[in-house]
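S.K.: Show me the folded form of this:
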Amino acid sequence: MKAVLLAAGKGKRLRPATEARPKPLLPIAGSTLFEYNLSVISDFPNVYVVVSYGKELFQELADGYGFTPVDQGEPMGTGHAVLKLGEVTRDDLLLIYSDIYLPPGTREKILSYTDRYDHVVAVTPVDRPWEFGVVELEDGLLKRIVEKPPKGEEPSNLIIAGAFFLSQTIFDHVREVGPSPRGEIELTDALTRAAKEGERIGVVEISPWVDAGRPDDFLRAQKLLLDDVIEGKRSPPKGYRIEGDLLISGDVDLSNSEVSGPSALGECLLAKSKVGPYSYLEHHSEITHCVVSNSIIMRRSKLSFSSIESSLITDGSVIITSDLRRVVTAPSVRVEGCSLSEEKLWENKFCPT
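M.R.: Next comes the predicted model:
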């Protein structure tokens, strides 16, 4: 069996933050979603990572983390990613999406059923199933997957959670299915085809789960990851140690600031500020005279005399005397004297006093 992470997406719904890095490599809870999910499969002798957007950044990580990048080229769906994998392996796969939060123990649940079924699919209950691939079951087995059905017509509230055991027959099924209405080759269509041909597809239900594709959901994933680490359900990220309910890297001076956990602090400059809970200050960020909560402040960003809540402040941004709520900035944006809510900032913004 080979282990696989899919990491080819662009992260459009998180723009402009993903102008700096692909979504799986955005900082979160002292690490990245890519590294958190990679740690789940890192003991496999062969780990493949399907890449496209920002592939050079994954290539830089490959040797240190011991995985083999597989270039998908122009991404044409999850089934297309499996087709590309078929060029390098035809073995059974443990396949995980790299940009989701999966609860600890998901891998073990899936692998415990591999001797009973031809394939195993992780599913999770959600309030808005029509936004996802929805599972229909029959006699406890997967019958079909309906991609984003009309609201009210979904066959259940269970959706595909982005973690699978796939036996070798999956390569034949993805080759046989045609493009979906949105022009992509879908892994979900291949699994539906397998079920129609009589293959037994088991499901394992997991929760909590987060598709970290939107800013609010990305921050929710951070909350769950921080809780997991502080509660001992996951190991601390590389280079971090646990001090109370904080993850700390290096030597951070907390003598004149107040930090509430769970939060993560990289090697940052922190002065006369209040941070947390559920915040991450990445390496080389500078925060002075600020209040930061439920946010991620990315590397080389400089904040002063500002209040930041539920926001993603991207690499190299400068925020001065501003009040930001649910804001996402592009890299190196400068904001001064502004009170903003629920905005995406692609360029500098200066507000009159």
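S.K.: switch to C-alpha atoms for all contacts and neighbour counts from now on
M.R.: Will do.
S.K.: Any idea how many residues pack against the nearest residue to residue 90 once chain neighbours are set aside?
M.R.: Distances taken as Cα to Cα, 6 or more residues apart in numbering place residue 168 nearest to residue 90, at 6.0 Å, with adjacent residues excluded. For residue 168, the tally of surrounding residues (other Cα atoms under 10 Å) stands at 17.
S.K.: again, but for residue 156
M.R.: What residue 156 shows, counting by other Cα under 10 Å, is a neighbour count of 16.
S.K.: tell me the contacts of residue 185?
M.R.: 76, 77, 78, 79, 80, 174, 177, 178, 179 (Cα atoms under 8 Å, 6 or more residues apart in numbering).
S.K.: Return a PyMOL selection command for the buried portion of those.
M.R.: Entered in PyMOL, the line below selects the buried ones among the contacts of residue 185, by 16 or more other Cα atoms under 10 Å:
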select buried, resi 76+77+78+79+80+174+177+179
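S.K.: taking the contacts of residue 185 one by one, which sit in helices?
M.R.: Members of the contacts of residue 185 lying in helices (criterion: DSSP state H): 78, 79, 80, 174.
S.K.: Those: which two are farthest apart?
M.R.: Greatest spatial distance in those: 78 and 174, 9.4 Å, computed using Cα to Cα.
S.K.: Need the overlap of contacts for those two.
M.R.: 185, 186, 187.
S.K.: Among those, which lie within helices?
M.R.: residue 187.
S.K.: number of nearby residues for the closest residue to residue 85 other than its chain neighbours?
M.R.: Leaving aside its chain neighbours, residue 85 sits nearest to residue 70 (7.1 Å; criterion: Cα to Cα, 6+ apart). Number of residues near residue 70 (other Cα under 10 Å) recorded here: 22.
S.K.: can you check residue 115 too?
M.R.: Around residue 115 there are 9 residues (other Cα under 10 Å).
S.K.: got it, and residue 271?
M.R.: 18.
S.K.: wait, isn't it in contact with residue 291?
M.R.: No: using Cα atoms under 8 Å, residue 271 is not in contact with residue 291; the gap is 10.8 Å.
S.K.: quick one: contacts for residue 134?
M.R.: Here residue 134 is in contact with 145, 146, 147, 148, 149, 154, 155, 156, 157, 158, 159, 160 (Cα under 8 Å, 6+ apart).
S.K.: I have a second one here; can you model it like the first so I can compare?
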Amino acid sequence: MKAMILAAGQGKRMRPLTETTPKPLLKVAGKSLIEYQIEALVKAGFTELVINHAWLGEQIPAYLGNGEKYNCNIQYSAEPIDAYETAGGIIHAFKLLQDDTFIVINSDVWCDFDYQQLKQIKLGDKLAHLILVANPEHNPNGDFGLKHDLLNLNQDTKYTFAGIGLYHKDLFAGDHQMPLPLGPLLKQFIVAGKVSGQLHQGCWFDIGTPERLAQIEQLVANK
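M.R.: From the prediction side, this is the model:
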């Protein structure tokens, strides 16, 4: 099974740090954010990776190479800036993903989730399985409810989508207008009962601002 790392965003909330460096290459303790994700994926047995890029994107393959130094194979899906959005970027990378099922993760999350768990998920008649986490301060109302391993939109208690998921390519089937965000597409299939999920109760941070990047740097320094 292949894994895709989303790395095409402009990182506007992270400016001025991202004016000359794409957000996935910002560093914590001397290592770029995306390298932490690559190492976690390889540790879990994912050695065929696809990375999309757009904003300052040429820096990403120049920095990471073909994956040999991480004991994996990396292929790249180049995108025009702001052309596809998340779901559109996944569709654009289909030719590299190839398999019916694959995992997709954000490059800018910091977590201790074991990606090997996603290899054990059997989708059955479902089209996606998402990892949820407790709501951070910047998303207090959450995104989706979770009941009997199924996501819903009407639960009183909602959790935040962690940016980690297992997908079947049929979730993205059909003629779509670009750019195509992922959220509305997921909600469509959640209503249809086609999206399962689980709650991760370990460490998870969305590194979306310079302040949160500094917090993670401090967290690592204190270990």
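S.K.: counterpart of the residue nearest to residue 85 of the first structure in the second structure?
M.R.: By TM-score structural alignment, residue 70 of the first structure lines up with residue 77 in the second structure.
S.K.: The one helix or strand that match maps to - contacts with which helices or strands?
M.R.: Element membership of residue 77 of the second structure [criterion: DSSP states H and E] is strand 73-78. If you count contacts as 3 or more Cα pairs under 8 Å, 6 or more residues apart in numbering; DSSP states H and E, strand 73-78 of the second structure packs onto strand 48-53.
S.K.: Where does the strand it packs on end up in the first structure?
M.R.: Under TM-score structural alignment, the match for strand 48-53 of the second structure is residues 46-51.
S.K.: Would you map the helices across the second structure?
M.R.: Ranges of helices within the second structure are 33-43, 59-64, 85-92, 94-97, 116-119, 182-191, 210-221, based on DSSP H.
S.K.: Any idea which of these gets closest to residue 165 of the second structure?
M.R.: helix 116-119 (7.9 Å).
S.K.: Give me the mean distance between the closest one and the first structure.
M.R.: By mean Cα distance after the TM-score superposition for the first structure, the fitted helix 116-119 of the second structure averages 3.0 Å away from its aligned residues in the first structure.
S.K.: equivalent range in the first structure for that helix?
M.R.: The alignment places helix 116-119 of the second structure over residues 108-111 of the first structure (TM-score structural alignment).
S.K.: what's the closest of the ones in helices among the contacts of residue 185 of the first structure to residue 349 of the first structure?
M.R.: Using Cα to Cα, those come closest to residue 349 of the first structure at residue 78, 38.2 Å.
S.K.: wait, the closest one sits on residue 187?
M.R.: Yes: assessed by Cα under 8 Å, residue 78 of the first structure is found in contact with residue 187 at 5.2 Å.
S.K.: that older thread, can you show me which of the contacts of residue 134 of the first structure carry over to the second structure?
M.R.: Retained in the second structure (both residues aligned by TM-score structural alignment, their matches' Cα atoms under 8 Å) from the contacts of residue 134 of the first structure: 157, 158, 159, 160.
S.K.: ok, the nearest residue to the second one once chain neighbours are set aside to residue 278 of the first structure distance?
M.R.: Distances taken as Cα to Cα, 6+ apart put residue 125 closest to residue 158 of the first structure, at 4.4 Å, once the chain neighbours are dropped. For residue 125 of the first structure, the distance to residue 278 of the first structure under the criterion Cα to Cα, to the nearest Å works out to 25 Å.
S.K.: Would you mind telling me which of these two has the busier surroundings?
M.R.: Using other Cα under 10 Å as the criterion, residue 125 of the first structure and residue 278 rank with residue 278 on top: 26 against 18.
S.K.: Would you agree that one is in contact with residue 222?
M.R.: Yes: counting by Cα under 8 Å, residue 278 of the first structure touches residue 222, with 7.2 Å between them.
S.K.: quick revisit: who's in contact with the residue nearest to residue 90 of the first structure?
M.R.: 90, 91, 92, 93.
S.K.: quick one: contacts for the aligned partner of residue 219 of the first structure in the second structure?
M.R.: Alignment note (TM-score structural alignment): residue 219 of the first structure maps to residue 214 of the second structure. Going by Cα under 8 Å, 6+ apart, residue 214 of the second structure touches no other residue.
S.K.: again, only using 10 Å
M.R.: Contacts for residue 214 of the second structure (Cα atoms under 10 Å, 6 or more residues apart in numbering) come out as 28, 207, 220.
S.K.: swap in residue 124 of the first structure?
M.R.: Residue 124 of the first structure sits next to 134-135, 157-162, 203-210 when contact means Cα under 10 Å, 6+ apart.
S.K.: about what we covered before: export the kept ones among the contacts of residue 134 of the first structure to CSV and tack on neighbour count and distance to residue 21 of the first structure?
M.R.: Formatted as CSV, these follow (neighbours: other Cα atoms under 10 Å; distance: Cα to Cα, whole Å):
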residue, neighbour count, distance to residue 21 of the first structure
157, 17, 33
158, 23, 31
159, 28, 28
160, 22, 26
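S.K.: Next step: those restricted to strands.
M.R.: Taking DSSP state E, the ones among those that sit in strands are 158, 159, 160.
S.K.: and which of the residues you listed is nearest residue 109 of the first structure?
M.R.: Nearest to residue 109 of the first structure among these, with distances taken as Cα to Cα, is residue 160, at 15.0 Å.
S.K.: ok, how many other residues are close to the closest residue in space to the closest one that isn't next to it in sequence?
M.R.: Computed as Cα to Cα, 6+ apart, the closest residue to residue 160 of the first structure that is not its neighbour in sequence is residue 123, at 4.8 Å. Residue 123 of the first structure has 23 neighbouring residues, counting by other Cα under 10 Å.
S.K.: What lines up with residue 123 of the first structure in the second structure?
M.R.: So, by TM-score structural alignment, residue 123 of the first structure is matched to residue 132.
S.K.: Surely that match and residue 146 touch.
M.R.: Yes: using Cα atoms under 10 Å, residue 132 of the second structure is in contact with residue 146, at 8.7 Å.
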